[in-house]
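> I would like to see how this sequence folds:
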Amino acid sequence: MEVAVSPAIDAGDRERLLHGTHHDPHAVLGAHPVPGGVAFRAFRPYAQAVSVVSGDLRADLHDDGDGFFSGLLPLTEVPGYRLLVTYDGTVHETEDAYRFLPTLGELDLHLLGEGRHERLWRVLGAHVMTHQGVTGTRFSVWAPNARGVRVAGNFNFWDAGGHAMRSLGSSGVWELFVPGIGEGELYKFEITRPDGSRTLRADPLARRTEVPPATSSIVHASHHEWGDAEWMAHRADTPVHEAPFSVYEVHLPSWRPGLTYRQLADQLPAYVTEMGFTHVELMPVAEHPFGGSWGYQVTGFFAPTARLGTPDDFKYLVDRLHQAGVGVLMDWVPAHFPRDEWALAEFDGRPLYEHHDPLRAAHPDWGTLEFDFGRREVRNFLVANAVYWCEEFHIDGLRVDAVASMLYLDYSREPGQWTPNEHGGRENLDAVAFLQEMNATVYRRCPGVVTIAEESTAWDGVTRPTHHKGPSGFGGLGFGLKWNMGWMHDSLQYMSHEPVHRKYHHHEMTFSMVYAYSENYVLPISHDEVVHGKRSLVSKMPGDWWQQRANHRAYLGFMWAHPGKQLLFMGQEFAQGAEWSEAHGPDWWLFDPSYGAEADHRGVRDLVRDLNTVYRTTPALWERDTEPSGFQWVVGDAAEDNLLAFLRLDAAGVPLLALSNLSPVVRHDYRLGVPEDVPAWHEVLNTDAERYGGSAVTNPDPVKPEPQPWHGRPASIRLTLPPLATVWLRPA
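Reported below is the predicted structural model:
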């Protein structure tokens, strides 16, 4: 004969549940067969009474004190049941969270342990689901050093005591299915650290957050129905490096201050389409606590910033851009994260996402923490995050921020502040492996997506495939494109000089062609070049206001013709004179007629639109961007004349002739060598045109070659070169 046992929770389990250090609350709470029947146990802090209801059965549980209730019912098996919980005379009927089996399967846990779960966001975080016939939310979080984890939120009045999570073994994952909780609920994880202290943390995989400065995570379920099937079906048709690629860089919160994602969707696609750009690049969209970081100090890697709306609102913006034929690139920041005590730093009481060595963890420039790229779960977090934005939000490209800071152990560090790698070198081998894995995974999973490196050194093979080893012995990093920081620095340095001095700096405009085909390049005039006292693009130019604008236009014409893709930051497309400020964005007021100089800015904007229009219809300017055979100097050594002239050729050999006269004088009958098989040349773009604000020195009629050899070519043409201008000619 079985002897009935006391259903009450023993003292040890009771202590652990009270102090948030129980690793398996499901083993003691809920309903369990015991000698003499089924024991029911509940932990409901602040409850006055708890009863079990099963069919016609209702049984009151004994109040064991401190919020614990228990009872032994003479049943042969665990029935389906619910709890009636009384608080201050109000009775709530609810499911018991501790009657449910784990929601995560062995395969998910195995992949998590291996660091190979490419859809990590579907496993960790908060997910509305139906489990064992009941709708609720599964909460799961990776916290291997925690002594215990509980869920706090609006649903339990931010008292996590009644919602202890269970540890799923060696995976380091904690999990709890909370019935009756749906989307829109605020929550955080209460983690008991190894030293017994507790910390309240936002979910690292939260897909929605509160609007900063509030920091809670929000249970989210997407309901957006995509309308960009045609875009998605064809975006991989042509490799990016062989296609037109002209990028408008945008800081969404300040492009039109005050607009939401949905309001931006009514204005941004129309503007970008009118201007002729093929893509927008969004400065970081992922949630960040400090707006002044412009998004580059991320705390919510899986959540679009709530400042502008919900995740579905952001999807709507991407959708509308795609439907307008505009690709969407996004800045992605896997190099570091801020130290906010409610986010990733020492997440479970010990270094987890950051490196365990404080010297390796601390980023010397930004006061942030660097990820531990050698830890497989951290690599998994970041690789899955890259895939997440591409798969869930249909992002067409990731521009990876601060790659150089990841690649070098001694980046911004003095001797004694870093330790060489196992070969005695300065390369961060863990970061190299991570970037290779990230690129290979994104390209495998997301056809048509491009990854772009902001890498400021001469690291070998940034855009080489990962399986091709270079002279350094490393495989390529596997990026699709790389920002050409050398071209940017040199060309802006040249343009800042007075024209009378430019002849001494001519190499600054030609040196880029020495290495132009070492990588697949983007030519970036980004936000970094128009802040922190660097001045706006037009304000970098020498001379009076007319000359500044002329230089600005000539430079853009040179940039659009130079091998490589183009990127221009908002405000520079209309020669904004002031530096960018995230507080008020571009100076749109410059187009107000009452300002009196709106034509000056409209002219530059019209030029950028025409540059994009001609560019997109001229394969010579993009089809062979990465092939030396797509470029030929006509004259690259005319330093005394401040002149540059070169040919771009498409796959069929059809040329475009681009020349830049970067002196303020008109040059009449200037002779240039040209191919002999072109019967006439037609001027298709001239940055000195009157409609752009120029002096209207043009070549309106077709220009026919003469049989006089010049510049090593069998024929030549004579042109009138406008001052401080770039001219493009195509075969008539």
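
> from here on, contacts and neighbour counts on C-alpha atoms
OK.

> any idea how far Gln323 is from Tyr296?
28 Å (C-alpha to C-alpha, to the nearest Å).

> now do Glu93
47 Å.

> same deal with Ser6?
66 Å.

> likewise for Thr613?
19 Å.

> ok, now Trp459?
If you go by C-alpha to C-alpha, the gap between Trp459 and Gln323 works out to 37 Å.

> and if you look at Tyr271?
14 Å.

> those two: which has the busier surroundings?
More neighbours surround Gln323 than the other of Tyr271 and Gln323, with 16 against 11 (other C-alpha atoms under 10 Å).

> contact partners for the residue nearest to that one when sequence neighbours are not counted?
Among residues not flanking Gln323 along the chain, Asp228 sits closest, at 5.7 Å (C-alpha to C-alpha, 6 or more residues apart in numbering). When contacts are counted by C-alpha atoms under 8 Å, 6 or more residues apart in numbering, Asp228 touches 319-320, 322-323.

> could you tell me how far Asp228 is located from Thr451?
Asp228 is 21 Å from Thr451, by C-alpha to C-alpha.

> equivalent analysis for Asp340, please.
Taking C-alpha to C-alpha, one finds Asp340 at 29 Å from Thr451.

> these two: which is more packed in?
Taking other C-alpha under 10 Å, Asp340 and Thr451 do not tie; Thr451 has more neighbours (24 against 13).

> dump the residue contacts of that one.
397-400, 439, 479-481.

> let's see 7 Å
Shown in contact with Thr451 (C-alpha atoms under 7 Å, 6 or more residues apart in numbering): 397-399, 439, 479-481.

> would you do the same for the sequence below? I want to compare the two.
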Amino acid sequence: MPKKQQSTTTPEAVVPEVDAPRVATSEATTPETASAGATGAAVTAPEAPSAAPEPTVPSDEVLAQIAEGTHTGPHSVLGQHPAGLPDADAVVIRALRPLAREVVAVLDSGARVELAHIGHGVWQGVSVAGFQDYVLETTYEDDITWTADDPYRYLPTVGDIDLHLFGEGRHERLWEMLGSHHRTMSGVARETWGTAFAVWAPHARAVRVIGDFNNWNGVLHAMRRMDVHGIWELFVPDLAPYSAYKFEILTAAGEWIEKADPMARHTETPPATASVVTESSYRWGDSGWMSARAAQNPNDQPISVYEMHLGSWRQGLGYRDAADQLIDYLHETGYTHVEFLPLAEHPYEPSWGYQVTGYYAPTSRFGHPDDLKYLIDRLHQARIGVYMDWVPGHFPKDAWALANFDGQPLYEHSDPRLGEHQDWGTLIFNFGDSQVRNFLVANALYWLDEFHVDGLRVDAVASMLYLDYSRKDGEWLPNRYGGRENLEAISFLQETTATAYKLHPGVMMMAEESTSWGGVTHPTSNGGLGFGLKWNMGWMNDSLRYIANDPLWRNYHQNELTFSFLYSFSENFILPISHDEVVHGKGSLIGKMPGDPWQQLANVRAYLAFQWAHPGKQLLFMGQEFGQRSEWSQERSLDWWILDQPAHRGLLSFVAQLNRVYRENPSFWQQDSSSAGFSWIDGSDAANSVLAFLRWDRDGNPVAALFNFSGRPVGDYRIGLPFAGTWEELLNSDAAEFGGSGVGNYGSVVAENEPSHGHPASVVLTLPPLGALYLRPKRRK
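I've put the predicted structure just below:
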């Protein structure tokens, strides 16, 4: 890194407080002048003359705008420009230095150009040495001298191609254009390290950068407006990473407001709300994982997901601290993937991350963004995939964040019938605005690209799809065809999934969609939303309702267990028992089960075996894998102490075995999206609360999944099978090692050529109480 130049930290005595100004209109505020900048080539300069010719002085109105920070193109006035004098090398240098006694531009050649005060704190001088790099030496009363580079001598940090792409709403790497970036900028003959700031604020009359580097006073750091779309830009030389900052915006109503950067990639730790300049030095080590991921279709791979809230899994762990412990635990339990509840920055901890204010910033509660990269990298190297919840459906109303960002609705729709969730107290993105869509689509790509996330679970998709979602008559507006579908949101979701799969093959886009919307996982080319998986909320509701019944009465509810098989292949499904099912008075999974503690644990084992064998992928929220009895709370760690009880340790061992059997048998997952991967043995034996079916891989290898949800063993029970011969027991949920009663078939059964249940062979066996069996034809060695 080049040697740093002099510090730009502004002495408090240097910058006065500035009241909200009134802005006059002048030719200097046109877009053409706003985007103008100094140009020139390196020149070997002689000593500056003592008496320089006088160039034109800007009007008093323009000088007042510069002083008040309301000029939309301060670079067109400040900095260095051709002087317009007979001497072609004559350059005028102007600087804003309120309360200064003397201002001198010190050229790289060593020459000193004295500047004279021309009004409103603006100083001006002329050099006949041509364009050069320089710093400003400012002396105040009491002989305080401050030397700093001049932000207004640099060309724009945002290029024409960037502006065009954003104007079209198609900038797929928007985080590299907007926000804050520590980088080098070329001057006339040398490069300077500093920080480039850029923000979208089309309704703003002016924008300034404030931060700990200028005592939160933006008088000397007014930004220039680049184009009609409202991009504002400023390069602050010598400003190093980890400075805190915000944008100070003059609204159309004449009010100065302070806003965090919507594109910030790092933030202060809540409850502090400022954005933080950052840079990444992380070097990834997961190239093998990423290459293999790109070559696979995740839909025909094993996916069993451990959903977790990082802050309450084991409280006190940061991103780096969690790596070893989480990897060891996921290896012990056998999950293929972990899914984090939202990790984007959010001010309110009890929102669990679903009220996002910093869409591009990993929450600082657990460390630096590079620390999150470390965690994900380590998980990948341990052959564990990483999903993350993503929340484009709504955002909170915090005054310092996205709401009314530039003084009026910008990210949200201006009509509350389209732009506000009354139930949640949050705002809805304006999905029909090209730049808002660009902000969101690029955000999805940001997590996939910069953090190597393997997939995004999109929260609350149903709330986005329907204009009348949770609204009464008269509280919503129909679409242009008179319907209730949110056409702009549909188009946005299609654009997001299609772009994600195009740029990152092998990732998984998942939808939490709770209605019967058709085509959630169908290709966008066929009018679908393009997701890879849809949360099967119907299966969840039906199966939980069934399992909550006393076994004596389950025979009356068999259809609740079998109905999901009628639509299992209408979409690509994942079966979730998520955080939503163990909060808000719903209790824990084991708490939903009837009976005494032994029966509750047996029910959990049988239920999870049913979930893992059912067509679709699986997701289970943390703590349920060992039978936590208390309801989950983000305010405390999981009840790890309960694992000291053998019965709960047995449940954890069962889940580990369940995941191992699942991973090692492609019959469970290779054809999840095809009816060829499933066939019935018998779903109609309600009298015994028995259910039996087959899962198939592409090579025609079956696994039989048998379930007895009654509270008694069912002996001498004939089950049809596709092949005669020995079938080995892959899993028995009632095994003593898992805390069961040990009822079973001694590890294997022999099927004979006697047809039953529409199959050419059958076997007579014993089904354990509240139990599940997995059987597989014995493989020849």
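
> map the residue nearest to Gln323 of the first structure onto the second structure.
Using TM-score structural alignment as the criterion, Asp228 of the first structure maps onto Asp286 of the second structure.

> same thing with Asn385 of the first structure?
So, by TM-score structural alignment, Asn385 of the first structure is matched to Asn443.

> and that match, helix, strand or coil?
helix (DSSP: H, G, I helix; E, B strand; the rest coil).

> my guess is it meets Gly358, correct?
No - between Asn443 of the second structure and Gly358 there is no contact under C-alpha atoms under 7 Å: 10.5 Å.

> neighbour-wise, which of these two wins?
Neighbours were counted for Asn443 of the second structure and for Gly358 using other C-alpha under 10 Å; Gly358 has more, 26 against 22.

> counterpart of the more buried one in the first structure?
In the first structure, the residue paired with Gly358 of the second structure is Gly300, using TM-score structural alignment.

> what do you get for Gly316 of the second structure?
Gly316 of the second structure maps onto Gly258 in the first structure, by TM-score structural alignment.

> what helix or strand is that match located in?
Following DSSP states H and E, there is no helix or strand that holds Gly258 of the first structure.

> pull the number of nearby residues for it.
Gly258 of the first structure: 14 neighbours (other C-alpha under 10 Å).

> one more: Arg698 of the second structure?
12.

> what separation do you get for Ala554 of the first structure and Gln548 of the first structure?
10 Å.

> check Thr90 of the first structure too.
Counting by C-alpha to C-alpha - Thr90 of the first structure and Gln548 of the first structure are separated by 74 Å.

> which one's more surrounded, those two?
Set side by side, Thr90 of the first structure and Gln548 show more neighbours around Gln548, with 22 against 10, by other C-alpha under 10 Å.

> contact partners for the counterpart of that one in the second structure?
The equivalent of Gln548 of the first structure in the second structure is Gln600 (alignment by TM-score structural alignment). Listed by C-alpha under 7 Å, 6+ apart, the contact set of Gln600 of the second structure reads 590, 593-594.

> what helix or strand is Gln600 of the second structure on?
helix 597-613.

> mind reading off the mean deviation between that helix and the first structure?
Helix 597-613 of the second structure: mean distance to aligned residues in the first structure after superposition is 0.5 Å, counting by mean C-alpha distance after the TM-score superposition for the first structure.

> what segments of the stretch 301-450 of the first structure are helices?
311-323, 358-361, 376-392, 403-407, 429-445 (DSSP state H, counting those that start in this stretch).

> now the first one on the second structure. Mean distance?
For helix 311-323 of the first structure, the mean distance from the matching residues in the second structure following superposition reads 0.3 Å, by mean C-alpha distance after the TM-score superposition for the first structure.

> how about the shortest one?
With mean C-alpha distance after the TM-score superposition for the first structure, helix 358-361 of the first structure departs from the second structure by a mean of 1.2 Å once superposed.

> what range in the second structure does the helix or strand that contains Glu281 of the first structure sit on?
Using DSSP H and E, Glu281 of the first structure sits in strand 279-282. Aligning strand 279-282 of the first structure against the second structure (TM-score structural alignment) gives residues 337-340.

> likewise for stretch 557-573 of the first structure?
By TM-score structural alignment, stretch 557-573 of the first structure lines up with residues 609-625 in the second structure.

> now stretch 318-326 of the first structure
Taking TM-score structural alignment, stretch 318-326 of the first structure hits residues 376-384 over in the second structure.
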